[in-house]
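Novice: sequence first, then the predicted structure:
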Amino acid sequence: MNRYSINEFIKNTEQVDKGEGFFELETPRLLEVNLNGLVWAKAGSMVAYHGKIKFEREGILEHGLGTMFKKALTGEGASLMKANGDGKLYLADSGKKIIILHLENEAIFVNGNDLLAFEPSINHKIKMMKKVAGMMAGGLFNIRCEGTGLIAITSHYEPLTLRVTPGKPIITDPNATVAWSGNLQPEFQTDITLKTFLGRGSGESIQMRFEGDGFVIVQPFEETYYKQAQSYGG
């Protein structure tokens, strides 16, 4: 058979059931959800599905007035949708690499732009990074996921996990920070000398400082937040 034929292409790329369960990585950048009930997913992440599935945007009052105000401030980046039904759902986000994590009565913070999907057994809460609201364009919020179940997060290229140990804080660029352990509370700091040295915008001078005992996941890429960048003149 001609290796460039349509039949050969289909054979090499068609969907194959791997029997991995609720979440299944069809490719490193495409998540299959074997749906029989409900899943939460990033709004706009559906690329295909079959079966009977109904999509619904997260209600603005779903988690109370406080969340409503947070969502108004954070823009579209943290918007979630519910997919409910029976079938196969395929999710992706701008070709980013997908990581599946199983939480066992654990908590993890995920950058609002990097949370792709999670089981309904996981409690989620949007957290504002109030100290940086007027300081930088983007990375203003994160989502705390807690409980037992599967979550899928995304990373531009291969992620790196850095251990945070007492007395050895880890400093990261907010736009390259994907997630961190639920017991860590990052502080924000500005580095005026770095900003001056680089001669660049405010994004480079704001840093996240993690202290304690845990981990932080970073990606080799600085995400830009166009909507927020326009809002803050960045």
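Specialist: That came through fine.
Novice: could you use CA atoms for every contact and neighbour count after this?
Specialist: OK.
Novice: the nearest residue to D191 once chain neighbours are set aside - how many residues pack around it?
Specialist: Of all residues not flanking D191 in the chain, S205 sits nearest, at 4.9 Å (C-alpha to C-alpha, 6 or more residues apart in numbering). Using other C-alpha atoms under 10 Å, the number of residues around S205 comes to 20.
Novice: what are the buried residues along the longest helix along the chain?
Specialist: If each helix of the chain is counted by residues according to DSSP state H, the longest one is helix 65-74. By neighbour count on 16 or more other C-alpha atoms under 10 Å, the buried set for helix 65-74 is 67-68, 71, 74.
Novice: just to revisit the earlier point, the residue nearest to D191 against L198, yeah?
Specialist: No. Using C-alpha atoms under 8 Å, S205 is not in contact with L198; the gap is 9.1 Å.
Novice: now the residue nearest to D191: how far from A229?
Specialist: Distance, S205 to A229, using C-alpha to C-alpha, to the nearest Å: 15 Å.
Novice: and for E104?
Specialist: Distance from E104 to A229, by C-alpha to C-alpha: 36 Å.
Novice: ok, G201 next?
Specialist: Taken as C-alpha to C-alpha, the span from G201 to A229 is 11 Å.
Novice: please report how far G19 lies from K11.
Specialist: 19 Å.
Novice: equivalent analysis for D93, please.
Specialist: 25 Å.
Novice: and those two? which has more neighbours close in?
Specialist: Per other C-alpha under 10 Å, whichever of D93 and K11 has more neighbours is D93, with 24 against 11.
Novice: can you tell me the closest non-neighbouring residue to that one?
Specialist: Closest residue to D93 apart from its sequence neighbours, by C-alpha to C-alpha, 6+ apart: S45 at 5.7 Å.
Novice: go on, N36?
Specialist: Per C-alpha to C-alpha, 6+ apart, closest to N36 is D86, 4.5 Å.
Novice: wait, the one you found sits on K52?
Specialist: Yes. In this structure, D86 is within contact of K52 by C-alpha under 8 Å, at 5.5 Å.
Novice: comparison target, given below:
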Amino acid sequence: MSIPAFNPMTLPSNDNVNPYAFSVDLNGQWFTQKGKMIAYYGQIKFEALSAGPLDALVAAHFHSPLYAQDWVIAQGQGKLLLADRGFDVNSFDLDDGNLTVRAGNLLAFEPGLDLKQSIIPGFLTLIGTGRFVAASNGPVHFVEPPIRIDPQALLGWADCPSPCHHYDHSYMRGVMGMARQMFGVGGTSGEEHQFDFTGQGTVLMQSSEVVANEDTLLRDLEGQVGMLGAGGLQRLHQTIGQRLAAERER
């Protein structure tokens, strides 16, 4: 069986190569998450967001210092191939829109969009007009509120209010109740804890409960530790110890 080989002329332009890889026709600059570029053709270089000549671009479009170390700017001309560990990859176009997406699933976006840090831990918000590329564990489904979604299946939401946490009574019982109330996270099934969406808009849901990257959630939690005093840090230390002990007993 003959397998076709791609080259710069035959690769798609700003489209999927297959369900797991996306080809950006770069002619200028894109923000890309580190580790998501798998190959490129042409004259392209990658600069950290802290690079001096890019200060104006970063100041205008990237407003999440908590995640700045995870991103670079690809600039130049050529074909830029993006992928994420075999997850499905899709591109989305915003037209003067507002969309929030799980931080670990966002692979790249055009500078026409502004990136901001969502009030929901582990998520980032894109505002403006332009294209972005995101990964999902399985196909993406678009659903309308009102709806409750398992936290691990939630990919993002567009043009609707931020969700509320919905907890069943059984979730609030047990040794980790205090930590769950503080941070809205914890090991449990989707039947006990969901994100509750109301109002108008669109919710993006992936076809799996496997989260692509949990490091982003840890980054958000670490960012909140600085707001705790000595008493809060001590309580958090005790809670983490209890959680680790419970995990070891599984």
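Specialist: Looks like it came in fine. None of the values given here were measured: they were computed from a predicted structure.
Novice: hmm, back to that, more neighbours: which of D86 and K52 of the first structure?
Specialist: For D86 of the first structure versus K52, the count of surrounding residues by other C-alpha under 10 Å is larger for D86: 16 against 12.
Novice: so who does the equivalent of the more buried one over in the second structure touch?
Specialist: In the second structure, D86 of the first structure lines up with Q77, judged by TM-score structural alignment. By C-alpha atoms under 8 Å, 6 or more residues apart in numbering, the contact list for Q77 of the second structure reads 25-28, 42-44.
Novice: kindly recompute the last result at 6 Å.
Specialist: Shown here is Q77 of the second structure, whose contacts under the criterion C-alpha atoms under 6 Å, 6 or more residues apart in numbering are 26-27, 42-44.
Novice: try P169 of the first structure
Specialist: 210-211 are the contacts of P169 of the first structure under C-alpha under 6 Å, 6+ apart.
Novice: check K127 of the first structure too.
Specialist: Per C-alpha under 6 Å, 6+ apart, neighbours of K127 of the first structure: 141-143.
Novice: shared with the second structure, which of those residues?
Specialist: Among the contacts of K127 of the first structure, the contacts conserved in the second structure (both residues aligned by TM-score structural alignment, their matches' C-alpha atoms under 6 Å) are 142-143.
Novice: just send the contacts of K127 of the first structure back as a markdown table, with secondary structure and neighbour count too.
Specialist: Output for those, formatted as a markdown table (DSSP: H, G, I helix; E, B strand; the rest coil; neighbours: other C-alpha atoms under 10 Å):
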| residue | secondary structure | neighbour count |
| --- | --- | --- |
| F141 | strand | 24 |
| N142 | strand | 23 |
| I143 | strand | 21 |
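Novice: what helix or strand does I98 of the first structure sit in?
Specialist: Per DSSP states H and E, I98 of the first structure falls inside strand 97-111.
Novice: who are the packing partners of that strand?
Specialist: Where contact means 3 or more C-alpha pairs under 6 Å, 6 or more residues apart in numbering; DSSP states H and E, strand 97-111 of the first structure is packed against strand 141-155, strand 177-181.
Novice: angle of it against strand 177-181?
Specialist: Put simply, strand 97-111 of the first structure runs at 70 degrees to strand 177-181, going by axes from the mean of the first three to the mean of the last three C-alpha atoms, to 10 degrees.
Novice: got the contact list for the most centrally placed residue in the second structure?
Specialist: By C-alpha atoms, centre = their mean, the second structure has its centre lying nearest to A103, at 1.9 Å. The contact partners of A103 of the second structure, by C-alpha under 6 Å, 6+ apart, come to 122-124.
Novice: for the corresponding residue of the first structure for A48 of the second structure, give its distance to N175 of the first structure.
Specialist: In the first structure, A48 of the second structure lines up with R57, judged by TM-score structural alignment. Distance from R57 of the first structure to N175 of the first structure, counting by C-alpha to C-alpha: 26 Å.
Novice: quick one, which of these two is more surrounded?
Specialist: Set R57 of the first structure next to N175 and count neighbours by other C-alpha under 10 Å: N175 wins out with 24 against 15.
Novice: so that one touches F221, yeah?
Specialist: No. Using C-alpha atoms under 6 Å, N175 of the first structure makes no contact with F221, being 7.8 Å away.
Novice: counterpart of F210 of the first structure in the second structure?
Specialist: F210 of the first structure maps onto F197 in the second structure, with residues paired by TM-score structural alignment.
Novice: excluding its backbone neighbours, what's nearest its match?
Specialist: When the adjacent residues along the chain are set aside, F197 of the second structure lies closest to P163, with 4.9 Å between them (C-alpha to C-alpha, 6+ apart).
Novice: what's the spacing between the longest helix anywhere in the second structure and its chain's center?
Specialist: Determined from DSSP H, the single longest helix within the second structure is helix 230-248. Its chain's C-alpha centre and that of helix 230-248 of the second structure lie 27 Å apart, by C-alpha atoms, centre = their mean, to the nearest Å.
Novice: what of stretch 100-110 of the second structure?
Specialist: With C-alpha atoms, centre = their mean, you get 4 Å for stretch 100-110 of the second structure.
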